[in-house]
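Enquirer: One predicted model, sequence on top.
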Amino acid sequence: MIELILIGIGTGNPDHLTAEAAKAMNASDLILVPLKGEDKSDLAGLRLAICREALTDPATRVETFDLPVRDPATPDYLARVQDWHDAIAAIWEDRIRAHLDAGGGPRVALLVWGDPSLYDSTLRIAERVGRRLPLTLRVIPGITAIQALCAAHAIPLNDLGAPVTITTGRQLRAGGWPEGASTIVVMLDAGGAFEALDPAGLTIWWGAYVGMAEQLLIAGPLSEVAPQIIATRSEARARHGWIMDIYLIRRG
């Protein structure tokens, strides 16, 4: 039986790694690290740096693999993502089988940005692998980008006794402000989805590379700081070649 361990590693800061996560990494026989397009040097480099810092057992192997690219010819977004997940699962299966065939141990781990439960598809991909290989699944929780954002701005996530809606940039552009929400957190925004909102009475707390040395933070009335966020985001993406950002918007 294979044990597949999904380890939340926070937002890229090695200090975000929990003691439980470090123990799980050292108990693993193989850690798989994905390489993704333009993100290869920085994002894979951060994962590999975390491995170098956390691993004390020389028996743990670290192996990289290239992520497949989503097929732009598939017009339906969800179908395109499902096909992409199928392709990733096939690569995981191939690497795990090769590892076992070479005499490797049964504990295989993947390092997941933030936490595997929040807007991350690793659990769904693992489910696919589990249909083809005999495995048990173990999840190690990590610090989320939401936690890191609120900590960086020193704000509470919610208003007193009020709900919070977590959504995506795609959903915000398509549907506008979620009905009944007083606070929203927006993830996976390709850039500037908040421009689709009427900014009156809205305050935004924005962050990019939260928790990392490159961290950028902007906060204020949306009507005043929106252009600054757009410009800062564009400059940062051009400088690094990639960007991960998140923001919280509150009414009143």
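Expert: Looks like it arrived, so ask away.

Enquirer: switch to C-alpha atoms for all contacts and neighbour counts from now on
Expert: OK.

Enquirer: max-length helix in this protein?
Expert: helix 77-101 (DSSP state H).

Enquirer: Quick one: residues in contact with that helix.
Expert: With CA atoms under 8 Å, 6 or more residues apart in numbering as the test, helix 77-101 has contacts from 30, 67-72, 74, 105-106, 108, 121, 124-126, 128-129, 132-133.

Enquirer: Could you identify the buried members of these?
Expert: By neighbour count, with 16 or more other CA atoms under 10 Å, those hold L30, L67, G105, P106, V108, I125, A126, R128, V129 as buried.

Enquirer: Restricted to strands, list these.
Expert: Among these, the residues falling in strands (DSSP state E) are L30, V108.

Enquirer: Tell me which two in the buried ones among the contacts of helix 77-101 are the farthest apart.
Expert: Farthest pair in the buried ones among the contacts of helix 77-101 (CA to CA) is L67 and G105. Separation: 23.5 Å.

Enquirer: Can you list the residue ranges for strands in the stretch 51-200 of the chain?
Expert: Ranges of strands in the stretch 51-200 of the chain, per DSSP state E, counting those that start in this stretch, are 61-66, 107-112, 135-140, 164-168, 183-187.

Enquirer: in the first one, what's buried?
Expert: Going back to what we said before, that points to strand 61-66. Using 16+ other CA under 10 Å as the test for burial, strand 61-66 gives R61, V62.

Enquirer: Show me what that strand is packed against.
Expert: Packing contacts for strand 61-66, counted by 3 or more CA pairs under 8 Å, 6 or more residues apart in numbering; DSSP states H and E, involve strand 30-35.

Enquirer: just the strands of the stretch 51-200 of the chain: most buried one?
Expert: Most buried of the strands of the stretch 51-200 of the chain, by mean neighbour count (mean count of other CA atoms under 10 Å): strand 107-112, with a mean of 25.

Enquirer: In whatever helix or strand L248 lives in, which of the residues would be classed as buried?
Expert: When elements are assigned from DSSP states H and E, L248 belongs to strand 245-251. Burial within strand 245-251, assessed by neighbour count using 16+ other CA under 10 Å, is assigned to D245, I246, Y247, L248, I249, R250.

Enquirer: Now do the same contact list for the residue nearest to the third one when sequence neighbours are not counted.
Expert: Leaving aside its chain neighbours, Y247 sits nearest to W206 (4.2 Å; criterion: CA to CA, 6 or more residues apart in numbering). The contact partners of W206, taken as CA under 8 Å, 6+ apart, are L149, L217, I218, A219, I229, D245, I246, Y247, L248.

Enquirer: quick one, what contacts the third one?
Expert: When you say that, I think you mean I218. Contacts of I218 were listed using CA under 8 Å, 6+ apart, and they are W205, W206, G207, V225, I229.

Enquirer: My assumption is that it lies in a helix; please confirm.
Expert: No - checked against DSSP: H, G, I helix; E, B strand; the rest coil, I218 lies outside a helix; its state is strand.

Enquirer: Pasting the second one now:
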Amino acid sequence: MRTILVIGIGTGDPEHLTLQAITALRRADVVYVPDKGAEKAALRQVREAILARHAAPGTRLVPVAIPRRAEAGSDYRGVVADWHGAIADRYAAAFADTLPDGGTGALLVWGDPALYDSTLRILETLSGRGLALDWQVFPGLSAVQLLCARHRIPLNRIGKAVTITPARQLGPRLPDDTDTVVVVLDGDETFLTLEGDDLEIFWGAYLGTPHEILRAGPLHAIRDDIAATRRTARAAHGWIMDTYLIRRRGDE
């Protein structure tokens, strides 16, 4: 039986790891480092900085080439399922080649493994194929939490619900019964199409890194600035991770 430690590492700052996560990382014989090519080399370097600070001396680092996802088109779930299957193939091969029976490996997950990350689903897939795996999960600081901390706002308003959603689920208007929406995975800048002069936005990119950028204010007044800032930053760094919170202005 191989053991995989799934460790939430926050959004880029080595100080985001909990003491429990650091202890878990130091148990690992092997750490698997996703390699998404030259475009995402900076993300790999962040992981390596975290490992340099917290991993036990002599811990093996094994790069795993992660395939690019095909364009989703009209079959988003099917494309994602195929992509996850291909990633599972890569991890299965890496575990078989580098982690002996009884060994302990680690996967470092951005933010928290439970929130908009598929590592746990991929391990379930591997287990379903008959691979003898056990895994343990160590939560991390999510981008949602850090966004609120940086803007000094509560995530929810008193007695109100919060919706966390990918941008592709948004319509042109927030539903009337929706108070606060946190939007993730918005590569198409959906915030530019939202209607309503009563909306305010709290946006953040590269949270927890030296490149962190924050914007906040009435959506209709700053949306163009956010879009321009986002495009400039992506061109400069070759990648961008951002998220934002939108709510109607009103009583807290």
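Expert: Thanks, I have the structure now. All of these numbers come straight from a predicted model, not from anything done at the bench.

Enquirer: Give me the TM-score for this pair.
Expert: The TM-score (TM-score structural alignment, normalised by the length of the first structure) is 0.94; 248 aligned residues with a CA RMSD of 1.6 Å.

Enquirer: thinking again about what came up before, considering the buried residues of strand 245-251 of the first structure, which is situated nearest to R233 of the first structure?
Expert: Closest to R233 of the first structure, out of all of the buried residues of strand 245-251 of the first structure and judged by CA to CA, is D245, at 8.3 Å.

Enquirer: from memory that closest one sits against M212, does it?
Expert: No - D245 of the first structure lies out of contact with M212 (CA atoms under 8 Å); the separation is 11.6 Å.

Enquirer: Measure how buried P57 of the second structure is and give me the count.
Expert: Residues near P57 of the second structure, counting by other CA atoms under 10 Å, number 10.

Enquirer: which residues touch it?
Expert: By CA under 8 Å, 6+ apart, the contact set of P57 of the second structure is empty.

Enquirer: how far away is it from L51 of the second structure?
Expert: Distance of P57 of the second structure to L51 of the second structure, given as CA to CA, to the nearest Å: 10 Å.

Enquirer: Give me the common contacts of those two.
Expert: Residues touching both P57 of the second structure and L51 (CA under 8 Å, 6+ apart): there are none.

Enquirer: hmm, back to that, what does the residue nearest to Y247 of the first structure align to in the second structure?
Expert: Aligned by TM-score structural alignment, W206 of the first structure pairs with W203 of the second structure.

Enquirer: Surely its match is in a helix?
Expert: No - W203 of the second structure is assigned strand when assessed by three-state DSSP, not a helix.

Enquirer: Quick check: nearest residue in space to W242 of the first structure, chain neighbours excluded?
Expert: Leaving aside its sequence neighbours, W242 of the first structure sits nearest to D39 (CA to CA, 6+ apart; 6.2 Å).

Enquirer: Tell me if I'm right that the one you found and R237 touch.
Expert: No - D39 of the first structure is not in contact with R237 according to CA under 8 Å; the separation is 11.0 Å.

Enquirer: Give the residues shared as contacts by those two.
Expert: With contacts defined as CA under 8 Å, 6+ apart, no residue is shared by D39 of the first structure and R237.

Enquirer: Provide a list of residues in contact with the alignment partner in the second structure of G241 of the first structure.
Expert: Using TM-score structural alignment, the partner of G241 of the first structure in the second structure is G238. Remark: with contacts taken as CA under 8 Å, 6+ apart, G238 of the second structure is in contact with E39, K40.

Enquirer: How much space separates G238 of the second structure from G140 of the second structure?
Expert: Per CA to CA, G238 of the second structure is found 25 Å from G140 of the second structure.

Enquirer: before we move on, what about L108 of the second structure?
Expert: The gap separating L108 of the second structure from G140 of the second structure is 10 Å, by CA to CA.

Enquirer: so what's in contact with the two at the same time?
Expert: Joint contacts of L108 of the second structure and G140 (CA under 8 Å, 6+ apart) are I7, G8, I9.

Enquirer: Of those, just the buried ones, ChimeraX syntax please.
Expert: Buried subset of the shared contacts of L108 and G140 of the second structure, written as a ChimeraX selection, criterion 16+ other CA under 10 Å:
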select :7,8,9
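
Enquirer: what's the closest of the shared contacts of L108 and G140 of the second structure to P113 of the second structure?
Expert: Using CA to CA, those come closest to P113 of the second structure at G8, 5.7 Å.

Enquirer: Can you name the residues that contact the residue nearest to that closest one when sequence neighbours are not counted?
Expert: Leaving aside its chain neighbours, G8 of the second structure sits nearest to G140 (3.9 Å; criterion: CA to CA, 6+ apart). In this structure, G140 of the second structure makes contact with I7, G8, I9, G10, H16, L17, T18, A21, W110, G111, D112, P113, judged by CA under 8 Å, 6+ apart.

Enquirer: Compare the residues you listed and tell me which has the most neighbours.
Expert: Among those, I9 has the most neighbours (other CA under 10 Å), with 28 neighbours.

Enquirer: Tell me which residue is most central in the second structure.
Expert: Nearest to the geometric centre of the second structure sits W110, at 4.6 Å (CA atoms, centre = their mean).

Enquirer: Map that residue onto the first structure.
Expert: Applying TM-score structural alignment, one finds that W110 of the second structure aligns to W113 in the first structure.

Enquirer: ditto for A221 of the second structure
Expert: In the first structure, A221 of the second structure lands on E224 (TM-score structural alignment).

Enquirer: that older thread, dump the buried ones among the contacts of helix 77-101 of the first structure to JSON lines, plus distance to L197 of the first structure.
Expert: Output for those, formatted as JSON lines (distance: CA to CA, whole Å):
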{"residue": "L30", "distance to L197 of the first structure": "46"}
{"residue": "L67", "distance to L197 of the first structure": "34"}
{"residue": "G105", "distance to L197 of the first structure": "52"}
{"residue": "P106", "distance to L197 of the first structure": "50"}
{"residue": "V108", "distance to L197 of the first structure": "44"}
{"residue": "I125", "distance to L197 of the first structure": "34"}
{"residue": "A126", "distance to L197 of the first structure": "36"}
{"residue": "R128", "distance to L197 of the first structure": "37"}
{"residue": "V129", "distance to L197 of the first structure": "40"}
